[in-house]
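K.L.:
Need the 3D shape of this:
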Amino acid sequence: MSLFAEIALPVPLRQNFTYYVPEELAEIVRVGVQVLVQFGKRQKAGFVVGLSEKTELTEVKPIIDIVDPVPLFDEIELEFLREVAYLNFASLGETLKSALPTGFLVREKGRVFLENPSFVPQEAVSQKILSYLSNRGNASISTLRRLVGKHRLYYYLGKLKSARAISIEYDLVEQKTPLVKRVVRSRINDPDKLRELAVRSARNAFKKKALLYLLAEDPTREYDYSLLQKAFGSPALKSLEADGLIEVADEEILRIPQEFGISRPSTKIELTDEQKFAIRSILSSLDSPCVYLLYGVTGSGKTEVYIEIIREVLSRGKGVIYLVPEISMIPQLFTRLKLALAPERIAVFHSYLADGERYDIFRAVKEGIYRVVIGARSAVFLQLKSLGLIIVDEEHSSSYKQNEPPPYYNARDAAILKANYYSCPVILGSATPSIESFYRATKGEYKLLELSKRIPGSRLPSVEIVDLKDERASKKNFSILSSRLRSELENCLARGEKAILLLNRRGYSNLIQCNNCGYVPKCPDCGISYTYHRIGEKLLCHWCGREERATESCPNCGSFRFRFKGWGTQRIESELRELLKTTRIFRLDRDAVSLKDGASSVLSEFANSKGGILLGTQMISKGLDFPDVTLVGVLNADIGLNLPDFRSTERTFELLAQVSGRAGRGEKEGKVIIQTFSPSSPAIQYAISQNYHTFYTYEIEERRATNFPPFSKILLILLFHSNREKVARAAQELSEKLRAEKLEVLGAAPAPIERLRGEYRYQILIRNKELSPILKTLDKISLPRTLKVKVVVDPIELV
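P.N.:
This is a model prediction of the structure:
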């Protein structure tokens, strides 16, 4: 009987491929396993997503081998991921790949060979690559990556390959690397018996005797083989093993990081009537895929509601995925859940863990070792043994949207989809729900639950606006701190209290300019000005990661009148230390979080300090709970307010309302000072009143008038190419095809950031009442194959 497998390959093609299953593999090839196949001239790893006894194809290649006979996906998870792929216009293979830690995946390991030593390229990077190859003949891609640093290696390799100066060969390498430790156990549990054996040992077997005496001290203990081998030697160990007195075994060690939380006293909180009602409502439908929108003002006790629901889910033998948008939120949350759910073990899963840690946590969760997982976006793909609840905290956050690589999914939407397959509820929580979610709740698609007041003992903070135009004009104050905010900070520190300062920007200075010739250093690949980072004295492009060493003189005219303008978190930290004469400043931004345990370390130090200032970007605006924070300052509320994006007003309101909610969460009253050049902006005015309902009423009418979500579905197509004319022509042709299919098409037009990483970008926006006709049309027409195309369903940002 012939057997054919439908294989999903991680390539940007929305189709699967049929391969013949050799007779030798027929008994072990199952849906969900990873296999090796020939795809073009290269071998690739793919996933079996279907089996059949017939095919209409006349020529079918065989499966080469199986990576692992254990399926990586069961039927339910596979169907869930099929729909994720379809709804995000992604290939199933790319979606399956993104749902697994890299430890499960077979990767390509490339080696570059010199083919034409006489070829002379123009680019310095290409010259460096060929010079290295001319001395050695060939080199691995990983070696060349170290050679050229953060320059776009594959871009230059592609140009050299097109010129036939080099060739590249690929091998497949299995990534999976379980950590194994060799251990020694005594087969005899009687200490006296072990001592007797030591006494009866040969007189010259000193190390063997000593080892037996050691085992007699605690016969039940497990010893590290390498340590015993170093202390007593291999012959003594082998002799005892041969005599049957010890057992030597290899045991896998799970690389589970010990996520240290932030110490805080465990206090019993009396639930409010609103909290009790929310808990009863959700508990009434734990076995059905209901979507609950838990809208509660900041400090209203949403986490306490989550904890009570989690307890009940665990008592029923099921597990919980708890999603948060920012890694900085995890340390405090981990502590709260660890105290509330003890002795339940809690896992943490996010992108800053090592590959081996993510691989081991994924397996431990799948095997049921952990039933509660706190994680960022990708944790939605974890395969709990028995899923009973998904929580999406701060559901409004744009951080839930995947940027790269595909699929470009939103973890909130994926969570709702997954809960439907597993017949369990989803709780979407926020003090500032997304406009789309609140609209669905008002229409009855989601069940709305409200917590309208803060828990007893705390009140919403007072909010005050400082007009920076007036500060500059009348007070001649050009400092980052207005006189009002500076005075409040000084008073706050003098009382031994804490403050949070928000600036939605990182780095030391956001603009470098020569005061002599006006030259502004820009990234040559993106055409965007560099940001100066004082730590490391470097200029960094925050779009492509390219960096250069900062110089004191202007590269254009040689003048030493090089000035750093604007403000980044590093520069503000330096200014605050000088202005306020304090060292108790704790900075939390992407630079800090990029270090392992960076967020935990900063937040723990801030929590344990007596007074101090937490300075950071938007990651400090949500989820943090410090009862002794009495002051919040927003250094510039206008950042992002005037971007050409229909969500810019909503994002500004969310950011201001969320960060304001960090103040006054304890017994002491909180205060918020917002510095702005646009005090009359609707987003800022509604943030002052801290009334989400009034903001929603305003914003939903704006969306209705402009026909943007939730009144339509939008899809963004981005086209990339190094040749501007080619990408502009392709974008125009594609937009005409789409219009011919009776779709509303905005563009083609250059993207707001037209050049990025050396490529020109054009964009097309499609708008329609329903998503399905858009997806069907894109499947029907042919997207350009000669340039890179990125399709994003429901884009969070249009810039």
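
K.L.:
Going by C-alpha atoms from here, please, whenever you check contacts or count neighbours.
P.N.:
OK.

K.L.:
in whichever strand or helix holds Glu79, what counts as buried?
P.N.:
Using DSSP states H and E, Glu79 sits within helix 75-87. Neighbour-count burial for helix 75-87 flags Glu77, Leu78, Phe80, Leu81, Arg82, Glu83, Val84, Ala85, Tyr86, Leu87 (criterion: 16 or more other CA atoms under 10 Å).

K.L.:
With distance to Gly640 added, can I get those residues in CSV?
P.N.:
Rendered in CSV, the data for the buried residues of helix 75-87 read as follows (distance: CA to CA, whole Å):
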residue, distance to Gly640
Glu77, 38
Leu78, 39
Phe80, 35
Leu81, 34
Arg82, 35
Glu83, 33
Val84, 30
Ala85, 31
Tyr86, 32
Leu87, 29
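
K.L.:
what's the most distant pair in the residues you listed?
P.N.:
Farthest pair in these (CA to CA) is Glu77 and Leu87. Separation: 15.5 Å.

K.L.:
To check against the first, give me the structure of this:
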Amino acid sequence: MNQVVTKHVEPAVSSLVEVAVPLPIFSSLTYRIPQELGGYLMPCARVLVPVGRRIVTGYVLGSAATQPTAEIKNIIDVLDREPLFSEDDLRFYRWVADYYHYPLGLTLKAALPPGLTIQYEDRAELSTYGEQALSDPSLDARSKHLLEILKTCGKLSVKTLRKKAGLQGFTYHLTKLSRAGLVHISSAPQRGKVRVCMQRWFTATDVAPPQNLRGRQQKLMSYIKDHSPVSEKTLRKEFGTVTQVLAALEQKGLITVSYREMLRVPPSYEPLCIEPQHSLTADQQTALNNIDPALDQRIFYPVLLYGITGSGKTEIYLHAMQRVLARGAQCLYLVPEIALTAQLYDRISSRLNVPIALLHSGMTDGERFDAWRMIRRAEVGVVIGARSALFAPFAKLGAIIVDEEHDSSYKQEDGLRYNARDMAVVRAKIKSCVVILGSATPSLESYANALAKKYHLVSLPRRVENRALPQVSIVPLQAQPEKRKTASILTEPLRRALAERLASGKQSLLFLNRRGFAPVYVCQTCGAALRCPNCAVSLIYHRGDKQLTCHYCGYGMALPQECPACGSYFLVWLGWGTERLEAELGMLFPGARIARMDRDTMAQRGAVHRLIKNMSRGTLDIVIGTQMLVKGYHLPEVTLVGVVCADQSLHFPDYRSSERTFQLLTQVAGRAGRGDTPGEVIIQTYTPDHYSIRCAQRHDYQTFYEVEMKNRRELGYPPYTKMVLLRFEGVQQARVHECATAVGALARKSAQAHPGIEILGPCVAPLARIRSRWRYHLLLKSSSSQKVRAFAHHLIEQASRCVRQTGVALIIDVDPLQMV
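P.N.:
Okay, here's the model as predicted:
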């Protein structure tokens, strides 16, 4: 184990430290180090500190540069005996917080594994004076109501008391009772959910067992003597419940107990994909010749690896990682989808003989905490993870790989709204290492950076073993509304191609980017569609659950027998989802083995692994999926890919819709023909002449890039401009509109002193209401990232009073990807 060197805050130099707290404040707070904690405190560790009446978990940033004039409070406790991250990591976290205009304390909380923040909650309890006051006739009704609840229920959390009381002005009345001494308010800790896991181990002593040792004690003693030292977990597995028996043996002096840290790791599955050693193609060797010198020199070197589907990008990644590991450094491999990590783990572990850690939100809090600490101690060589793995505290980071760098999943859409692809480049610069952004369909921003020489462009223009790209056919859909509920969305060419694959024993994929049975449930009499009461969207019909569901807030209702608007019984579903497509295929091909890959079917842990295993073993014929299906799976027996409707993403109200459509179609087409049999792709569409669809048919990224960049230049969208989206949210639409309008007017006035800033809006968001909150957008644009972020910062400072007064939430999204 590598020893982590810790640097303590030296009390003799300064007894004051700066602490970031996970609250919506942008400055750090200064605290005094009590004498009894001085020897334990170190930068980058957690501490308990008071903030107002609350006690919160804070993060030590270092010694305070100046002494504030306000009263300085003491640190209550130190929670870590070693730092959770390094000074270099902290530098990166500061950069992220500054760029995305997010408080540093909340940035650190988002970066760290979940469960490390100790939560405190306020609790209210009736005092003796409060009990006496209940008989006071002068006591107002609302105060009396609160006191009666506390007398009946005893001590309650303030949150629970608020719900039970249901009073307007609750905080005012509770504060008044507290100040009068009628109610005691105290804070109680809710311990963090995760901590170091210690396990008991048992060793046999030299004491001879007594002659009367019988039964389970004798069996257990014999096992411990033969296997010393042995863990309690192993003993429970062999003998069941052993706690009392072990206690008896220890009391007799026959065994000793010790404690060891137990690392929690995700469950292992049967390997699916063993990656053999391949001979490099000429294109791959050329690519590595461009990358290897930078790996050896340990310099910042951003690479865009543009390789068509099936060109062997993973082989480049494996060779690069092998070179980095050979000099004792670590590698970070980012993927856009958690489901990809299992197959990738198999491929990497079969080639690289090093410890590998997974790090993503699909793991338990304990597993993520232990992986974090192993990475910090340099006990693992390769880390495979989704976007949050970017924040891991690497001791010796040597290379970062961002696979499928174009994928929008790298952008976090709530809380800290960061883009892991862009931040990977920043992290590589801070760590002075190579970063490889790989894709068959690079984002326009990345490709523009490569052409501008900001990134080094490396290309793989041909598939390995000279395999042909799949032949792509476009089938126009009849642009007619459904005349009957059973009308099929599968055209004759696609049905015929599916039948041919079934007859030949080959596998097929069908892509439909909409889960559920049908997206609309509508009344044929009055035309009303059943909509979510909390969101401005239609409810999705899920036939398996026999209910209508909102995919935004989770609201659900049983399938109604009559229209809520007019009482008519003539209700019908419209449109197609993966569930309906699965039912349709079951009727068309009764003997086919069909599976579905979407959030509904893949929610259970290990579900994706089981589906890919069944595909690899040939026990499935057809897999239907949403965009989960598109992301990098290697399925050599798939020879047919059908795109059921290419228009769903194309007509989305977003300037990136054409780019997303081209990427989705090209990526899903790339799943076909990766083995020895040539592949075929059939794209069904209502807009067969759109350039994004035609370019995907020809596998022509260059033409698509030129056309789309021309459109972006004319409209003033990225990568020609940088944007900051201000979103206003609130329960009352009038207040949200008022606040957005006031800030918009303020923005236009301020922009007069800031040339080069363009302001669009405010206006109602395309999705006007989500989770009972109304949404308005104000968009700031400029050709300079620094200018638009500085203007946004200036505007937010000016508008903060207006936002606070209206009670509206202001959300800042730098470099937004989703504009809905």
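
K.L.:
Give me the TM-score for this pair.
P.N.:
The TM-score (TM-score structural alignment, normalised by the length of structure 1) is 0.90; 772 aligned residues with a CA RMSD of 3.3 Å.

K.L.:
coming back round to it: mean distance, the helix holding Glu79 of structure 1 to its aligned residues in structure 2?
P.N.:
Helix 75-87 of structure 1, aligned to structure 2 and superposed, deviates on average by 0.4 Å (mean CA distance after the TM-score superposition for structure 1).

K.L.:
Packing partners of that helix?
P.N.:
helix 92-98, helix 411-422 (3 or more CA pairs under 8 Å, 6 or more residues apart in numbering; DSSP states H and E).

K.L.:
Kindly name the residues of structure 2 that line up with that helix.
P.N.:
Helix 75-87 of structure 1 lines up with residues 87-99 of structure 2 when matched by TM-score structural alignment.

K.L.:
Please compute how far that stretch lies from its chain's middle.
P.N.:
Centroid separation for stretch 87-99 of structure 2 versus its chain: 19 Å, with CA atoms, centre = their mean, to the nearest Å.

K.L.:
about what we covered before: any chance of TSV for the helices and strands packed on helix 75-87 of structure 1, columns mean neighbour count and distance to Glu27 of structure 1?
P.N.:
Output for these, formatted as TSV (neighbours: other CA atoms under 10 Å; distance: least, CA to CA, whole Å):
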stretch	mean neighbour count	distance to Glu27 of structure 1
helix 92-98	24	23
helix 411-422	21	29
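
K.L.:
For the longest strand belonging to structure 1, give the aligned segment of structure 2 as residue numbers.
P.N.:
For structure 1, the longest strand by residue count, based on DSSP state E, is strand 744-756. Across structure 2, the stretch matching strand 744-756 of structure 1 (TM-score structural alignment) is residues 758-770.

K.L.:
what's the mean distance for the matching stretch versus structure 1?
P.N.:
Mean for stretch 758-770 of structure 2 is 1.0 Å (mean CA distance after the TM-score superposition for structure 1).

K.L.:
So which bits of that stretch are buried?
P.N.:
Glu758, Ile759, Gly761, Pro762, Cys763, Val764, Ala765, Ala768, Arg769, Ile770.

K.L.:
Could you do stretch 475-488 of structure 2 as well?
P.N.:
Those would be Val475, Leu477, for stretch 475-488 of structure 2 by 16+ other CA under 10 Å.

K.L.:
again, but for stretch 435-448 of structure 2
P.N.:
Buried residues in stretch 435-448 of structure 2 (16+ other CA under 10 Å): 435-444, 446-448.

K.L.:
what's the burial count for the counterpart of Cys541 of structure 1 in structure 2?
P.N.:
Under the alignment by TM-score structural alignment, Cys541 of structure 1 pairs with Cys550 in structure 2. Counted with other CA atoms under 10 Å, residues neighbouring Cys550 of structure 2 total 22.

K.L.:
which residues in the stretch 201-350 of structure 2 form strands?
P.N.:
Secondary structure of the stretch 201-350 of structure 2, counting by DSSP state E, counting those that start in this stretch: strands at 230-231, 255-261, 301-307, 330-334.

K.L.:
Turn those strands into a markdown table, including mean neighbour count and distance to Pro103 of structure 2.
P.N.:
Compiled in a markdown table, these are given as follows (neighbours: other CA under 10 Å; distance: least, CA to CA, whole Å):
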| stretch | mean neighbour count | distance to Pro103 of structure 2 |
| --- | --- | --- |
| strand 230-231 | 18 | 44 |
| strand 255-261 | 15 | 34 |
| strand 301-307 | 23 | 28 |
| strand 330-334 | 25 | 25 |
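
K.L.:
In a markdown table, list those along with distance to Met557 of structure 2.
P.N.:
Converted to a markdown table, the strands of the stretch 201-350 of structure 2 look like this (distance: least, CA to CA, whole Å):
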| stretch | distance to Met557 of structure 2 |
| --- | --- |
| strand 230-231 | 50 |
| strand 255-261 | 47 |
| strand 301-307 | 46 |
| strand 330-334 | 38 |
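
K.L.:
For Pro83 of structure 2, which of these is the nearest?
P.N.:
That would be strand 255-261 among these, by CA to CA, at 17.6 Å.

K.L.:
residue range for that closest one in structure 1?
P.N.:
Strand 255-261 of structure 2 corresponds to residues 246-252 in structure 1, going by TM-score structural alignment.

K.L.:
Residues touching the matching stretch, excluding its own?
P.N.:
178-188, 225, 240-241 (CA atoms under 8 Å, 6 or more residues apart in numbering).

K.L.:
ok, how many other residues are close to Gly807 of structure 2?
P.N.:
15.

K.L.:
wait, it sits on Glu729?
P.N.:
No - at 9.3 Å, Gly807 of structure 2 and Glu729 do not qualify as touching, with contact defined as CA atoms under 8 Å.
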